[in-house]
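K.L.:
below are the sequence and a predicted model for it; my questions follow.
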Amino acid sequence: MEKIESLRHLFVTVFLATFSGHTVIPAITDVTMEALCPGKDECSLAIYLSGFQQAVTGIGSVIMTPLIGNLSDIYGRKMLLTLPLTLSILPLVVLAYSRTTNFFYAYYVLKTVASMICEGAVHCLALAYVADRVSEGKRASAFGILSGITSAAFVCGTIVARFLPTAQLFQVAAFSSMAAAAYMRIFLEETRDISDTSTQPLLESEPDSIDNGKKVLQEELPQNSSDASIQSLLKSDPSNSSDDGNSSHKVRGFKKIPSIYDIMSLLGSSKTFSQVAVMVLFNSLADGGLHASLMYYLKAQFQFSKNQFADLMLIVGFAGMVSQLILMPMLLPVMGEEWLLRCGLLVASTNMILNSIAWDVWVIYAVAGFTLFVLFTYPLMRSIASKQVGASEQGKAQGCISGIGSFANIISPLVFSPLTATFLSDKAPFYFPGFSLLCIAICTIIAFIQSLLMRAAPQTPGDILA
């Protein structure tokens, strides 16, 4: 019961945080273009600024998300959740006050800085929290429920955006963001006792503590003891492994920061984990490209506004709820994680091809309905990856996967923002407004091909990284 209650508090926190973020998405394109290019349906400056923000956010996330995930293994999920939930409040407060050009640029700077530090961190830590509480056999379904909660928040936020005026949207979003941080601090419990030194990395032990422990053992151990293992333990002195008496202190300070070697060791220790990493890379390239391209493509081609964006997002949100809360639990026992993942990636690539050649607005809405089979791809990839590491490395593993996705978000806008701006302008080398969406489909196809090559290995019973 205690585990169920803690998961409920986590789901409420994720719902409030996701609700605040998605409430403003349908309006942000109009707000951006009104601040930068008033009265126009196409604005290259808005596309480039959005792409730059996405790339800079990716650079920060590549560094911060694995670090936050790793630190959460040491200091606990709740403590590390406080940082992203608090920082996300500031940009929303700015646009809640005013959306003029100067305030938009202030929002732009604050949003960029906040996203660099905590983009994806809430989702990463929530996944690690669920992995702490749920057994491996039920983890895929639990991840699906978490994604379903996210989709429910997406739907609720989009409904609010559909009917509220823009000025009130940002006020509601700011209040929800504050509520998420306060609720988490008051009700959420840690998944484990972070003072339990049995889960701490060995290199973090203080030399004085080791010496004191050895003295106690020596006093209690009979002098004629023949226990070779204990005698061997007493003779092994980590502090003597280096001539520098302060070496262990130095290691202790930097061991908490995941190095490139740690990430490469994690990727190399499991073929399945590395295959999931490749799928996440290309799927994130596609998602980042979609974020940089689709809304501006719809604005230019079909004159979408806040209400049309909200309608489209409602379709996607309802599809996500049905997919992750109903369809995924039904299909998992029948198809298994691997085939369900392949199905999702195949439908995703087909959707992008259809969007790129859409000849009428109804095609866009029809394709959005097929996201029913797409939105469980990330929970499945996360679930497969989580089973390849031990219990004390869930934060590190999820942080690594999030870091790879963030790296893709650096590359994606650098490629797709100029591509979108070029093919939506009068200077396009040939007429194909949806060409960038076709390139996004190619990225998803590569992820699909990688999923065909994957053979899920049995999970590792202990920690992968020593």
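P.N.:
Now that the structure is in, tell me what you want to look at.

K.L.:
switch to C-alpha atoms for all contacts and neighbour counts from now on
P.N.:
Fine.

K.L.:
and residue 202, how many residues sit next to it?
P.N.:
When neighbours are defined as other C-alpha atoms under 10 Å, residue 202 has 12 of them.

K.L.:
equivalent analysis for the one 3 residues further on, please.
P.N.:
Using other C-alpha under 10 Å as the criterion, residue 205 is surrounded by 16 other residues.

K.L.:
could you do the one 10 residues further on as well?
P.N.:
Under the neighbour criterion other C-alpha under 10 Å, residue 215 is assigned a count of 13.

K.L.:
please determine how far it is located from residue 458.
P.N.:
As judged by C-alpha to C-alpha, to the nearest Å, residue 215 and residue 458 stand 42 Å apart.

K.L.:
OK, contacts around residue 89?
P.N.:
Applying C-alpha atoms under 8 Å, 6 or more residues apart in numbering, we find residue 89 in contact with 174, 177, 178.

K.L.:
actually residue 98, not the one I typed
P.N.:
Residues near residue 98 by C-alpha under 8 Å, 6+ apart: 104, 167.

K.L.:
try 10 Å
P.N.:
Contacts for residue 98 (C-alpha atoms under 10 Å, 6 or more residues apart in numbering) come out as 104, 107, 167, 170.

K.L.:
now the two most distant members of those.
P.N.:
Taking every pair in those and measuring C-alpha to C-alpha, the maximum separation is 14.4 Å, between 107 and 167.

K.L.:
so between the two, which is more surrounded?
P.N.:
Neighbour count, other C-alpha under 10 Å: between residue 107 and residue 167, residue 107 has more, with 21 against 14.

K.L.:
put this beside the first:
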Amino acid sequence: MENWKNLLHLFVTVFLSYFATLLVNPTIADVTMEAVCPGKDECSLAIYLTGFQQAVAGVGSVIIMPLIGKMSDAYGRKALLTIPLSLAIVPLAILAVKRTTEFFYVYYALQTLTAMVTEGGIICLALSYLADNVSEGKRVSAFGILSGVVAAANVCGTLTARLLPTNRIYQVAAVVAALAAVYMRIFLQEKTSSADPLEHPILKPAIETTEAENEPLTKTDVIKKIPLPKEVIRLLKSSPTVPLASVVAFFNSLAEAGIQSFLMYYLKARFQFQKDQFADIWLITYIAATLSSMVLMPILGPLLGEETLLCMGLFAGFLNMFLDSIAWAPWVPYISATLGIFLFLASPSIRCIISKQVGPYEQGIAQGCLMGITSFANVISPLIYSPLSALFLSDSAPFNFPGFSILCVGLAWFIGFLLSVFIKFRPFFSRERARSEPCLLA
């Protein structure tokens, strides 16, 4: 019972954090355009600024995510969760004060820096915490529920953004982000710690064993392991499934990063969508995602397996982008958004596949490395899609196809789908058991 209380506190923390972050999503395109290109429906500078921010944050995350994961294996998930949850408050507080051009650029700089830790850090540590507290057989459902919590936060955040005026949105987001950090520090318990959560030192080792053997893990041991390229390579070689799943994760994230950054600019230029229309699109998408993660995944996961759900999600992503790229009327993006019920099966399936390939004391480094790979996709994505989006939304496009860059996003999902067909795996404990059991064949 105590274990489920801890999971509930984790879900509440993740919900509050993502609610604060996602509350501003429907307005950020309008705020950016108003700050850098006031009065215009098309703005290449806004697209390039968004792409640059994504690329810089991605480069930092490639290094920081494996480090955070590794440190959480030693010092505990709660201690490390404090860092991204606290940093997430700062950029929101800036725009809560004012949204003038000067304040926007201060927000832009701080958001670029903090995103290196916040964008992947919270979900990485939450997934590691789940893997610590949930058995292998129930992990696909738990990961699905966590994705459903994120999707539900998106629904609530988007609906709230639909109702609130822009000047209140950032104030509410900053307050909720602070509440998430305080709630986590008070209520969330480390798996191995029985001390009062408020007395848990931020740099006290919480897991007292190394991955390979039951020996004390000291601060010196952890510091020696901070250079992580060797560990990343070892992880990728740990089973044939891991490198293939990592490549699929890269293409999935390449597409996700493209759609999150540039779809709103495309819809704004194509159909003159504003805050309310963006909110409606995200609302439909994440209601579908909530149903997918909290209903479909726990039911279908044990029946079909993570590999099948992954294939379904990736192909749905391709269909979604294909419909958006050829959208002939403003209602088409609303219809394609319903495919989120299948699209959002992909990410938790990949995470669950990776989680089952490593041992109990490698969950942090495994999820951190996976986040590092997806962050690298965030670096590559704007290099590909920013110039394409700016070119095909301008008057100098080589041919009349405004949605060409959106179609290219869909092709990344299609490549991931083709690769995912070949994923076959045996969980870590099954492989360990096979090694330890004597051969029965003479």
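P.N.:
On my side now, so go ahead. Just so we're clear, the structure is a prediction, and the values are computed from it rather than from any experiment.

K.L.:
can you pull the TM-score for these?
P.N.:
TM-score for the superposed chains, counting by TM-score structural alignment, normalised by the length of structure 2: 0.92, backed by 421 aligned residues with a C-alpha RMSD of 1.8 Å.

K.L.:
take the contacts of residue 89 of structure 1 and lay them out in CSV including neighbour count.
P.N.:
Converted to CSV, those look like this (neighbours: other C-alpha atoms under 10 Å):
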residue, neighbour count
174, 25
177, 26
178, 19
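
K.L.:
keep only those residues that stay in contact in structure 2.
P.N.:
For these, the aligned pairs still in contact in structure 2 (both residues aligned by TM-score structural alignment, their matches' C-alpha atoms under 8 Å) are 174, 177, 178.

K.L.:
and residue 334 of structure 1, how many neighbours does it have?
P.N.:
If you count neighbours by other C-alpha under 10 Å, residue 334 of structure 1 ends up with 10.

K.L.:
which position in structure 2 aligns with it?
P.N.:
When structure 2 is aligned by TM-score structural alignment, residue 334 of structure 1 is paired with residue 303.

K.L.:
spit out the contact partners of its match.
P.N.:
By C-alpha under 10 Å, 6+ apart, the contact list for residue 303 of structure 2 reads residue 297.

K.L.:
please, which helix or strand holds the spatially closest residue to residue 140 of structure 2 that is not a sequence neighbour?
P.N.:
Nearest residue to residue 140 of structure 2, sequence neighbours excluded (C-alpha to C-alpha, 6 or more residues apart in numbering): residue 352, at 5.8 Å. Element membership for residue 352 of structure 2, per DSSP states H and E: helix 346-355.

K.L.:
that helix vs structure 1 - mean distance after superposition?
P.N.:
Taken over the aligned residues, the distance from helix 346-355 of structure 2 to structure 1 averages 0.6 Å (mean C-alpha distance after the TM-score superposition for structure 1).

K.L.:
which helices and strands sit right next to that helix?
P.N.:
Applying 3 or more C-alpha pairs under 10 Å, 6 or more residues apart in numbering; DSSP states H and E, one finds that helix 346-355 of structure 2 contacts helix 101-133, helix 139-163, helix 241-271, helix 297-304, helix 306-325, helix 363-392.

K.L.:
okay, the ones you listed in CSV with distance to residue 39 of structure 2 next?
P.N.:
As requested, those are exported to CSV (distance: least, C-alpha to C-alpha, whole Å):
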stretch, distance to residue 39 of structure 2
helix 101-133, 13
helix 139-163, 22
helix 241-271, 13
helix 297-304, 44
helix 306-325, 25
helix 363-392, 18
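
K.L.:
of all those, which one is nearest residue 40 of structure 2?
P.N.:
In terms of C-alpha to C-alpha, the element of those nearest to residue 40 of structure 2 is helix 241-271, at 9.6 Å.

K.L.:
in structure 1, which residues correspond to the helix or strand that that closest one is followed by?
P.N.:
Counting by DSSP H and E, the next helix or strand C-terminal to helix 241-271 of structure 2 is helix 275-291. Mapped onto structure 1 using TM-score structural alignment, helix 275-291 of structure 2 covers residues 306-322.

K.L.:
residue 183 of structure 1 against residue 12, yeah?
P.N.:
Yes. Using C-alpha atoms under 10 Å, residue 183 of structure 1 is in contact with residue 12, at 8.1 Å.

K.L.:
so which of these two has more stuff around it?
P.N.:
Set residue 183 of structure 1 next to residue 12 and count neighbours by other C-alpha under 10 Å: residue 12 wins out with 19 against 15.

K.L.:
gap between the more buried one and residue 310 of structure 1?
P.N.:
23 Å.

K.L.:
next one: residue 39 of structure 1
P.N.:
Applying C-alpha to C-alpha, the value for residue 39 of structure 1 to residue 310 of structure 1 is 20 Å.

K.L.:
same check, this time on residue 285 of structure 1
P.N.:
Using C-alpha to C-alpha, residue 285 of structure 1 is found at 24 Å from residue 310 of structure 1.

K.L.:
cool, residue 349 of structure 1 as well?
P.N.:
23 Å.

K.L.:
now swap in residue 110 of structure 1 and tell me
P.N.:
For residue 110 of structure 1, the distance to residue 310 of structure 1 - C-alpha to C-alpha - is 25 Å.
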